[in-house]
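A.B. asks: Just the structure for this:
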Amino acid sequence: MFAGKTVVITGASSGLGAALAEGVAKAGGSLALLARNAERLGAVAESCRAAGGRVVEVQGDVVDPGACESLIAAALAEFSSIDYLVLNAGVSMWVSFEEIEELSLFSKIMDTNYQGSVNCVYHGLAALKESGGLLVAISSIQGLTGVPSHTGYCASKHALQGFCDSLRIELKGTGVDVLTVLPSWVSGTGLRGRALGAEGEAIGVEAKGHSSSAVPLDRLVAKVLRAMRKRRRLLYVPGYMRIIPLLKALCPCFLDWIIKKKVSR
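C.D. replies: As a prediction, the model looks like this:
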């Protein structure tokens, strides 16, 4: 599926990023990986090599434009081209707005989820245009509607969604396509345990569990890889989430009631 292709992934040391990297490696692709934690990133890289993939890893944070530039440079130096740029790095939150004690968590979330993605695209777009590649943004269904206790996260994903929608139009005719991935709750990523609380601290893996309706990580990975291969425009996971924009337009109060009920469980 990805033989002869180069895939760049941010936030690749754990969760969805690591799982996507391993999936690409098993499908014959080459990888350039970025993450803050060098030890975990190295372990993921070795796992991908064991699966048959060629890998170059860069330790760094997407909030640093220099790290994003280094990632793109390393990918081009090692593989000569970039076919897919996957914007996966992200941080979440789980605290109501009135309970927040440390406002810096808003800038941390926005810097990572939105500005970090912009940084990567800024340095990687020329390479994507050269290859006629695909930009893949791991957003969230929360990029389309509000969710209580996720004000900062929703704001960052709305920003990312607007950026990708605008960029998609700008890039018409260039050979570059934009895929936005819009998952609902996903189990197995570790993102919820690292979500920020009232003082900007990680709430811990046991603080908020997943409902039985959460999408398993392996299922999400399979759907994302398939959507990448087909160069889809949007991917809702699960598929019935595509009704969210319709409900928001036609029955916004009903949608608010559903979301409030789900999150309050």
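
A.B. asks: Only C-alpha atoms from now on, for both contacts and neighbour counts.
C.D. replies: Will do.

A.B. asks: which residues touch residue 225?
C.D. replies: For residue 225, the contact set (CA atoms under 8 Å, 6 or more residues apart in numbering) comprises 20, 23, 24.

A.B. asks: how about the strands in this protein?
C.D. replies: Shown for the chain, the strands assigned by DSSP state E span residues 6-10, 30-35, 54-59, 84-87, 134-138, 177-183, 186-187, 215-216, 234-237.

A.B. asks: deepest of those, which one?
C.D. replies: Highest mean neighbour count among the strands of the chain (mean count of other CA atoms under 10 Å): strand 30-35, with a mean of 28.

A.B. asks: helices or strands up against that strand?
C.D. replies: Here strand 30-35 touches strand 6-10, helix 15-26, helix 38-50, strand 54-59, helix 65-79, going by 3 or more CA pairs under 8 Å, 6 or more residues apart in numbering; DSSP states H and E.

A.B. asks: next one: that strand to chain centre, how far?
C.D. replies: Chain-centre distance of strand 30-35: 14 Å, with CA atoms, centre = their mean, to the nearest Å.

A.B. asks: top helix in this protein by residue count?
C.D. replies: helix 151-170 (DSSP state H).

A.B. asks: gap between that helix and the chain center?
C.D. replies: Worked out by CA atoms, centre = their mean, helix 151-170 lies 12 Å from the chain centre.

A.B. asks: before we go on, could you also do this sequence so I can check it against the first one:
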Amino acid sequence: MAGESQRVVVITGASDGIGAEMARQLAATHGAGVALVLAAPLQAVADACTALGAQAVAVPTDVSIQIQCRRLVIGAVERFGRIDVLVNNAGRSAHALFEEVEDLDWYEELMRVNLWGAVWCTQAALPHLKRTRGSIVAVSSLAGLIGVPGRTAYSATKFAMTGFFEALRAELRGAGVSVTTAYPGVVATQIRYRGFNAAGETAGASGLIEDGAMSVEECARLIVDGMNRRQREVVMTGKGKLGRFLKLLAPGLIEKMALAALKQDVRPH
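C.D. replies: From the prediction side, this is the model:
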């Protein structure tokens, strides 16, 4: 069981990248004041957090399977007695021109991971979060605010995620549960290399220009800060903040900016 002053945080997609770094930062900052339930196939990140003074446990979880999302939440409550924060971070990327996609099955799989995994975890955790007047964090993407060419599947999943959590925030307004949606841009992780390509296979390369990518450490810090402040949204970059307004005022310009972010060899002809 967690102590009365200990915050219990569940993080999906915590094996590496943003989720793992959030866990390490929370452990480094709060030490014994935080208990971390990490949806991760291996114990390594949990061990690193334990070494920093936190309580941490790794729970192998495939968020594309509903029962595993339920088990993650049930296990957290059985182990620590409550949940204070749910971070829906698990996700997979994709890059493909729609006209080059022959089999759309992987579009459905991407939606199961990026949207349904977050929905299922949130549904399971919500009664516990209402009891603690806790927080939900949804890690979306700038591709969930602005449609990005070559990323029809990914943008679709992230737009859906954005809409779901925006509506949920309004529903929970009187329940004391905050909902923070984060919109990272290009972050220096392996997510784009592990995403789907047009054939539904692992891409092995990024279709985006990676120069100037935000560090994982900075991205995680901004999300954790937004979570602690119970902010509605965390838009990471100046371009992202500008882009959401230009989308309304000059949509054609935004399309040109989005195309310019793609590598030359993956741009539509």
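
A.B. asks: Put one on top of the other, what's the TM-score?
C.D. replies: Here the TM-score for the pair of chains, by TM-score structural alignment, normalised by the length of the first structure, is 0.93; 257 aligned residues with a CA RMSD of 1.4 Å.

A.B. asks: before we move on, the earlier item: quick check, nearest of the contacts of residue 225 of the first structure to residue 156 of the first structure?
C.D. replies: Lowest distance from residue 156 of the first structure to these (CA to CA) belongs to residue 20, with 22.2 Å.

A.B. asks: Now check the closest one against the second structure: what is it aligned to?
C.D. replies: Taking TM-score structural alignment, the alignment pairs residue 20 of the first structure with residue 22 from the second structure.

A.B. asks: mind giving me JSON lines with the strands of the first structure and columns for distance to residue 170 of the first structure?
C.D. replies: Output for the strands of the first structure, formatted as JSON lines (distance: least, CA to CA, whole Å):
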{"stretch": "strand 6-10", "distance to residue 170 of the first structure": "22"}
{"stretch": "strand 30-35", "distance to residue 170 of the first structure": "26"}
{"stretch": "strand 54-59", "distance to residue 170 of the first structure": "29"}
{"stretch": "strand 84-87", "distance to residue 170 of the first structure": "17"}
{"stretch": "strand 134-138", "distance to residue 170 of the first structure": "13"}
{"stretch": "strand 177-183", "distance to residue 170 of the first structure": "10"}
{"stretch": "strand 186-187", "distance to residue 170 of the first structure": "31"}
{"stretch": "strand 215-216", "distance to residue 170 of the first structure": "32"}
{"stretch": "strand 234-237", "distance to residue 170 of the first structure": "17"}
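
A.B. asks: what's the burial count for residue 102 of the second structure?
C.D. replies: The number of residues packed near residue 102 of the second structure is 10, by other CA atoms under 10 Å.

A.B. asks: surely it meets residue 199?
C.D. replies: Yes: with contact defined as CA atoms under 8 Å, residue 102 of the second structure counts as touching residue 199 (7.3 Å).

A.B. asks: Could you name the stretch from the helices and strands packed on strand 30-35 of the first structure that's closest to residue 111 of the first structure?
C.D. replies: helix 65-79 (11.0 Å).

A.B. asks: quick one: that closest one aligns where in the second structure?
C.D. replies: Using TM-score structural alignment, helix 65-79 of the first structure lines up with residues 66-80 of the second structure.

A.B. asks: contacting residues for residue 20 of the second structure?
C.D. replies: 13, 14, 45.

A.B. asks: my bad, residue 260 of the first structure
C.D. replies: Counted by CA under 8 Å, 6+ apart, residue 260 of the first structure has contacts 147, 148.

A.B. asks: Relative to the first structure, what is the average displacement of the match of helix 65-79 of the first structure?
C.D. replies: Compared with the first structure after fitting, stretch 66-80 of the second structure deviates on average by 1.2 Å (mean CA distance after the TM-score superposition for the first structure).

A.B. asks: For that stretch, buried residues please.
C.D. replies: 66, 68, 69, 70, 72, 73, 74, 76, 77, 80 (16 or more other CA atoms under 10 Å).
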